[in-house]
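S.K.: Next input, structure requested:
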Amino acid sequence: MSFIYDKLLGGKSGALGLLVLSILILVVFPLALDGFRLNLIGKYLTYAFAAMSLVLLWGYGGTLSLGQGIFFGLGGYCMAMFLKLEASSPENTAIQSTPGIPDFMDWNQITELPWFWEPFSSFGFTIAAILIVPALFAYIIGVAMFKRRVGGVYFAIITQVIAVILTVLIVGQQGFTGGINGITDLRTLNGWDMTSDSAKYLFYYINCALLITVIVLSRFILTSKFGRLLLAIRDKEDRVRFSGYDVANFKIFIFCFAALVSAIGGAMFTLQVGFMSPSFVGIVPSIEMVIFAAVGGRMSLIGVVYGTLLINFGKTTFSESFPELWLFLMGGTFIAVVMFFPNGLAGLWEEYSTPLMKKIRAKIQPSVTAKPSSSSYETKESK
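M.R.: The predicted structure is shown next:
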């Protein structure tokens, strides 16, 4: 029981925070919001996966990646490829010159389904690809970078460049990827209508369940010996290396796991929104993910979820109310948080909630007056 309480839930404060978050996203939001707004919240929560991956990689690992959109997009594209093949059955594409292939391939005069698309006709293969492809890509990058002790700002710049290259590649290969428009018109999942209200509610709850699962699994990793060594690497990398540990392998593992977490968010984004495009792969979304983590608190798995919700809610509200000024308002919000609350919302909560809780406990708990012991009475009587 103590294993579950301490390792998975994060002790008393961690369990309480997870409980509050679960009630908020599983009970409060579905009861208080209509279908459209709830679907927006679900979309925001898919970004929270990428923000949590930065808690692991940046907050605890000390390695800032400006390319988490790469893995978010890979997971999203893997899911979109399966859904697009289902929507491109010979019956649905009978008006095309080549029935049975996606419409953008037909527009680009491709007459045969590419070999790397064919396995995505299987839902089981697609689920495996969502987990394996981003992790494998991250492994290749990690080995190339960390084995050569490339880190810090250089690693951040390289991941940013890779995001640009992948975006250009996706846009340039329009016949195979859908180009700048991405993969669109995704309507069914194994014959089930994804656009129905019941489907959107189900996807929302699946998304929330996966989010909570990732938080619990990440806490297990961070509270283990691996997590303690990860913190030591962040603070004193050379000392850990001199102690006999292979620092590169630790960084590669956490980079791969962070990529996997981001990819799950990308796959759920495709299911909830119904499309995937290169606009979620490049530099801008990757930097936004860093902002989510910074505002929420890069050392708090739960804090970044609130940070993601806050920033995206502000983005939606500002863009609706102030279409010409919302970028400046968003930038000002981020600057204000970094300047006045460098530890994010989680740090703000710890700073003000801890003294408050102590005062509350002091008022609730009755003061206990210590009674004199029997030995003191005997001493007085003997005198």
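
S.K.: From here on, just use CA atoms for contacts and neighbour counts.
M.R.: Noted.

S.K.: so the most centrally placed residue in the chain, which of the three states?
M.R.: With distances taken as CA atoms, centre = their mean, the chain has residue 49 as the residue nearest its mean C-alpha position (1.4 Å). Counting by DSSP: H, G, I helix; E, B strand; the rest coil, the backbone at residue 49 sits in helix.

S.K.: check contacts around residue 132.
M.R.: residue 260 (CA atoms under 8 Å, 6 or more residues apart in numbering).

S.K.: one more to line up against the first:
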Amino acid sequence: MNQPLAITVAQKAGPKVTLGVGALVLAVLIALPLLHLLPADNVLHVSAYTLTLVGKILCYCIVALALDLVWGYAGLLSLGHGLFFALGGYAMGMYLSREAAGDGLPAFMSFLAWTELPWYWYGTSNFLWALCLVVLAPGLLALVFGFFAFRSRIKGVYFSIMTQALTFAGMLLFFRNETGFGGNNGFTGFTRILGFDITAQGTRAALFIATLALLVGSLYLGFKLARSKFGRVLTAVRDAENRLMFCGYDPRGYKLFIWVLSAVLCGLAGALYVPQVGIINPSEMSPTNSIEAAVWVALGGRGTLIGPLLGAGLVNGMKSWFTVAFPEYWLFALGALFIGVTLYLPKGVIGLLRKRGEQ
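M.R.: Now for the predicted structure:
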């Protein structure tokens, strides 16, 4: 087979191979919660620890996908997506804390000798209102911030610095006890969600399936947007914004829409993260977490949607091992990974796989 024909065959086979691998991974992920429901003495039983770990990584995959929409397609490198993730988590944590407290005040308020709920806690015992807060808290913040940032035509490194400053300010605010969000301890001690025991096998399996459904739905939405006229305009914003403006387009609306959508996806991921992990505190807003998300996208391959999911899985798998075996070296390993990817894998793991497929 000559070289041009081999490349053509590889390019035609590539999507089929990708779909096959994707279907296999999806089947394995669907099987995990079902295997978790088996008796603990069954050899095929999946432990609560494993299901929680994979569920947590799936939440991070949604964050990576959300960041890829703004960085990979619109060219907006955000170093503050951890804030949107945490806001969604705190909104869900407020509901779970009210569920655990019953008719009384959440445990941390009793400890601080509070006598009544702050006004912004009203209605948080209602699950539907909590879901509204999950969307509204990160969405409105992103809308206000994005409106003024894009109106002022802030972009590049200045935009990244501003997003990092925003998440750092949020972290400092939530660390304070008087803000009514549990201070540095945050929220924990959750017992029930929608009346179900949060540690029960069925509840854990349902939360995992909900997370997987959100990931698949977000991925589908991302592909639909990327392949539409809207996605092509976003790519033009990334590559030649000034030329796009000369063609009569106003990029501010496009950037604001994808920015708010990305923030909402992060908030939904945070809302599913909290009941599975069992805690939310201001450390989730740490700028380090947002930088890690950028590493996930860069490692997997930005602008591909699939690549960031792969990057999030690889990095968090490494993190789970490093933080047990060599906890003091994890940040060094993360930094080395980011530098290595920048120097030797500019298109990420997906770019490397595509290059090998063409050879």
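
S.K.: Tell me how they score on TM after superposing.
M.R.: Laid over one another, the chains give 0.89 as their TM-score (TM-score structural alignment, normalised by the length of the second structure), with 337 aligned residues with a CA RMSD of 2.0 Å.

S.K.: how near is residue 228 of the second structure to residue 185 of the second structure?
M.R.: Applying CA to CA, to the nearest Å, the value for residue 228 of the second structure to residue 185 of the second structure is 44 Å.

S.K.: so stretch 185-200 of the second structure corresponds to what in the first structure?
M.R.: Across the first structure, the stretch matching stretch 185-200 of the second structure (TM-score structural alignment) is residues 181-196.

S.K.: Also stretch 251-269 of the second structure?
M.R.: Residue span in the first structure matched to stretch 251-269 of the second structure, by TM-score structural alignment: 247-265.

S.K.: Report the mean deviation for the matching stretch after fitting onto the second structure.
M.R.: Its aligned residues in the second structure lie a mean 0.7 Å from stretch 247-265 of the first structure after superposition (mean CA distance after the TM-score superposition for the first structure).

S.K.: Residue 352 of the second structure against residue 345, yeah?
M.R.: Yes - Residue 352 of the second structure is within contact range of residue 345, at 7.2 Å (criterion: CA atoms under 8 Å).

S.K.: Quick one: the strands in the stretch 251-359 of the second structure, in order.
M.R.: 279-280 (DSSP state E, counting those that start in this stretch).

S.K.: So what touches the match of stretch 185-200 of the second structure?
M.R.: Taking CA under 8 Å, 6+ apart as the rule, stretch 181-196 of the first structure contacts 77, 80-81, 83-84, 86-87, 177, 199-200, 271, 274-278.

S.K.: Now it: buried residues?
M.R.: Neighbour counts over stretch 181-196 of the first structure (16 or more other CA atoms under 10 Å) mark 182-184, 186-189, 194 as buried.

S.K.: Repeat that for stretch 3-14 of the second structure.
M.R.: Buried, per 16+ other CA under 10 Å, within stretch 3-14 of the second structure: 10, 14.

S.K.: chain center to that stretch, what's the gap?
M.R.: 35 Å (CA atoms, centre = their mean, to the nearest Å).

S.K.: what's the answer for stretch 227-238 of the second structure, then?
M.R.: For stretch 227-238 of the second structure, the distance to the chain centre is 22 Å (CA atoms, centre = their mean).

S.K.: same question, stretch 72-89 of the first structure
M.R.: Offset of stretch 72-89 of the first structure from its chain centre (CA atoms, centre = their mean): 20 Å.

S.K.: Can you check which part of the second structure that stretch sits on?
M.R.: Residue span in the second structure matched to stretch 72-89 of the first structure, by TM-score structural alignment: 85-102.

S.K.: how about the matching stretch: buried residues?
M.R.: Buried, per 16+ other CA under 10 Å, within stretch 85-102 of the second structure: 85-101.

S.K.: Take those residues and keep only those in helices.
M.R.: Here DSSP state H is the test, and these give 85-101 as lying in helices.

S.K.: So the spatially closest residue to residue 82 of the first structure that is not a sequence neighbour: helix, strand or coil?
M.R.: The shortest distance from residue 82 of the first structure to any non-neighbouring residue, by CA to CA, 6 or more residues apart in numbering, is to residue 120 (5.0 Å). At residue 120 of the first structure the chain is in helix, as set by three-state DSSP.
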